[in-house]
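**Student:** build me a model:
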Amino acid sequence: MNAPLTPVTVIGLGNLGRALALALVERGHPTTVWNRSPAKADPLVAKGARRVGTVAEAVAASPLVIVCVLDYDAARAALTPSAGALAGRALVNITSGTPEPVRAMADWAAEQGADYLDGAVYAVPQTIGTPEAFVLYSGSRAAFDAHHPTLDAVLGAGTFTGEDPALASVHDMAVLGGMYGMFAGFFHGITLAGTEGIPAADITRPMVRWLVQAAQALPEFAGDIDSGDYATDTSTIDINRWGLDAILTAGRARGVDDRLLAPLLGLFERQAAEGHGSASLARAYESFAPGARRAG
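**Tutor:** Coordinates of the predicted model:
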């Protein structure tokens, strides 16, 4: 006979919270839900979830409590009235936040006797629980070890990044920073193409194809940065400095704002001026974060 599945509580039924709660219900977990606007739970209740009227009831219902609300202030406001019910429970917070509020939340949860785990989810609601989704966790190793099979099944494959509860948030800020840098190049690129009448969809197809290939260079660049060895015979500072300067020159001639990419050219130019034009493109990092501590 199969062991009964872990009861789980979901606090917060925005797009991500609803998708998570639905995945739990569909996999057979006894699922308790709470949301500030109770009507959001109606479709979940129709499928078998249990709606409760207070957060305290929700916390008391399950050994695993997942919080998915707007921010850490909202999470703390929702949980504070139920503080007495948190002892002995695993509290998994997948709310987005910066490291300082994460550490404050973890300290508060520990004071209540809860095992706190912070999570950064890389998924849209439609990919929750699929192989495309993944999650980075930090905080209580005990909570991760006890519950990651459940979390992996309903959220996505999880990786434990360390016992400092803020580590998942730091990872998240870094990963999303890379994403927004990509978006900056995308917006500049489609604007430049548009000045010649090329539709955004037409330029996006080859852009995506090339970006997928270009991303394969990132692990090599990361190795250069961690080792401090920037010798290369391929993608040098000078090659990329000339290329980016040409892109910005063409854009300015067509009235395209260069503010998204000009700072990157500034890093390349600073490195070239210091005599590093033949070094790996990754050496631009040294101008961006001089003296930064490297891992290892």
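
**Student:** rest of the way, CA atoms for contacts and neighbours
**Tutor:** OK.

**Student:** what helices or strands is the strand or helix carrying residue 23 leaning on?
**Tutor:** Using DSSP states H and E, residue 23 maps to helix 15-26. If you count contacts as 3 or more CA pairs under 8 Å, 6 or more residues apart in numbering; DSSP states H and E, helix 15-26 packs onto strand 8-11, strand 31-34, helix 42-46, helix 141-154.

**Student:** let's compare: structure for the following, please.
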Amino acid sequence: MTDNLVKTPLTLLGLGDMGTALARTWLAAGHPLTVWNRTAAKAEALAAEGARVAATAAEAVAANGLVVLCLLDDDSVGSTLDGIDLTGRDLVDLTTGTPAEGRSRAAWAQERGARFVDGGIMATPSMIGVPEAGGYVFYSGSRALFDHHRATLEVPGGARFVGEDPGHAALHDVALLSAMYGLFAGISHAYALIDGEDVAPKDLAPLLSEWLGAMGFFVGNAADRLTSGDFTTAVVSNLSMQVAASGTLLRTAAEQGVDAKLITPYLDLMRERLEADPAAHAGEDTTGAITLLRRRPGRGRRGL
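**Tutor:** So this is what the prediction gives:
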């Protein structure tokens, strides 16, 4: 009981798999917790674990100064909080959304007298509250809110503040997830190539892990080149060579009866970069192809 007196009380709206994992972690750490979920039955187990269950979202918001949202989408946030007095509340939105939604929701909250921080969760529900699992949350928006509640926000996982632009948590979240899916695409293609051959997936797996780990240098290398604008210094495998070699990848896929649609977009992008100006781009590495992805003006300051 004594611990509860010194732990920040908070409200959590949304008890899906992630919300429930968050709730249990805060409860286990001794934080007085008020919960609400549109389907009330999902709160029953948490009530048995010490959570106070609010009958309405308005009641839940009124209960505490710190209100965390973990709902289906941004529209759900708007409909859930519609008409509720948010004056003086600190809103932490862990609902998955886009950078534009984060910025819009921050302005919406400010108009209603609330401070706002958007969050992007880089963890699965099973990683929440398990420090060794390495999960964390990106936060952006009100620095004052983040600093004030940092200890509470760090209970479920690491807390990484990425700027006062409310859209930057979602931007970081989606950037990392996009890279993840690109990696998954390449791995999926590799396994498809060996299907039906006398090559066991379990034998290929350690080779894939080793090779992808060795290629990890590209992350920092690309960042340096995009910053400097120099795509030609100390290039090991130039764009001309890589475009020529890409034909082997496509012919092998055809021979194996594998659809190459998971890798052709990147190969096509390299070829487009080379063909735009062979004399200028042949000696580059592949990083220059990234500049072709920004097809129209956007928020980016560098204007890739």
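
**Student:** re the thing from before, to residue 60 of structure 1, which of the helices and strands packed on helix 15-26 of structure 1 lies closest?
**Tutor:** Nearest to residue 60 of structure 1 among the helices and strands packed on helix 15-26 of structure 1 is strand 8-11 (8.9 Å), distances taken as CA to CA.

**Student:** residues in structure 2 aligned with the helix holding residue 23 of structure 1?
**Tutor:** Helix 15-26 of structure 1 lines up with residues 17-28 of structure 2 when matched by TM-score structural alignment.

**Student:** and the helix holding residue 23 of structure 1, which residues are buried?
**Tutor:** Across helix 15-26 of structure 1, burial judged by 16 or more other CA atoms under 10 Å covers 16-26.

**Student:** now the residues you listed as TSV including distance to residue 137 of structure 1?
**Tutor:** As requested, the buried residues of helix 15-26 of structure 1 are arranged in TSV below (distance: CA to CA, whole Å):
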residue	distance to residue 137 of structure 1
16	17
17	17
18	20
19	19
20	16
21	19
22	21
23	19
24	19
25	23
26	24
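
**Student:** hmm, back to that, the match of helix 15-26 of structure 1 against structure 1, how far on average?
**Tutor:** Once fitted to structure 1, stretch 17-28 of structure 2 is off its aligned match by 0.4 Å on average (mean CA distance after the TM-score superposition for structure 1).

**Student:** turn the helices and strands packed on helix 15-26 of structure 1 into JSON lines, including mean neighbour count.
**Tutor:** Shown next, in JSON lines, are the helices and strands packed on helix 15-26 of structure 1 (neighbours: other CA atoms under 10 Å):
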{"stretch": "strand 8-11", "mean neighbour count": "27"}
{"stretch": "strand 31-34", "mean neighbour count": "27"}
{"stretch": "helix 42-46", "mean neighbour count": "14"}
{"stretch": "helix 141-154", "mean neighbour count": "17"}
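
**Student:** and those as TSV, adding distance to residue 94 of structure 1?
**Tutor:** Formatted as TSV, these follow (distance: least, CA to CA, whole Å):
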stretch	distance to residue 94 of structure 1
strand 8-11	10
strand 31-34	15
helix 42-46	20
helix 141-154	11
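
**Student:** which one of these lies nearest to residue 106 of structure 1?
**Tutor:** Residue 106 of structure 1 sits nearest to helix 141-154 of all those, at 12.8 Å, using CA to CA.

**Student:** ok, then the element right after the closest one?
**Tutor:** Next helix or strand after helix 141-154 of structure 1 toward the C-terminus (DSSP H and E): strand 157-160.

**Student:** and that following strand, how far from structure 2 on average?
**Tutor:** In the superposition with structure 2, the average deviation recorded for strand 157-160 of structure 1 is 1.8 Å (mean CA distance after the TM-score superposition for structure 1).

**Student:** who touches that strand?
**Tutor:** In this structure, residues lying in contact with strand 157-160 of structure 1 by CA atoms under 8 Å, 6 or more residues apart in numbering are 131, 133-138, 141, 144, 148, 151-152.

**Student:** equivalent analysis for stretch 273-283 of structure 2, please.
**Tutor:** 232, 235, 238-240, 243, 288-289, 292.
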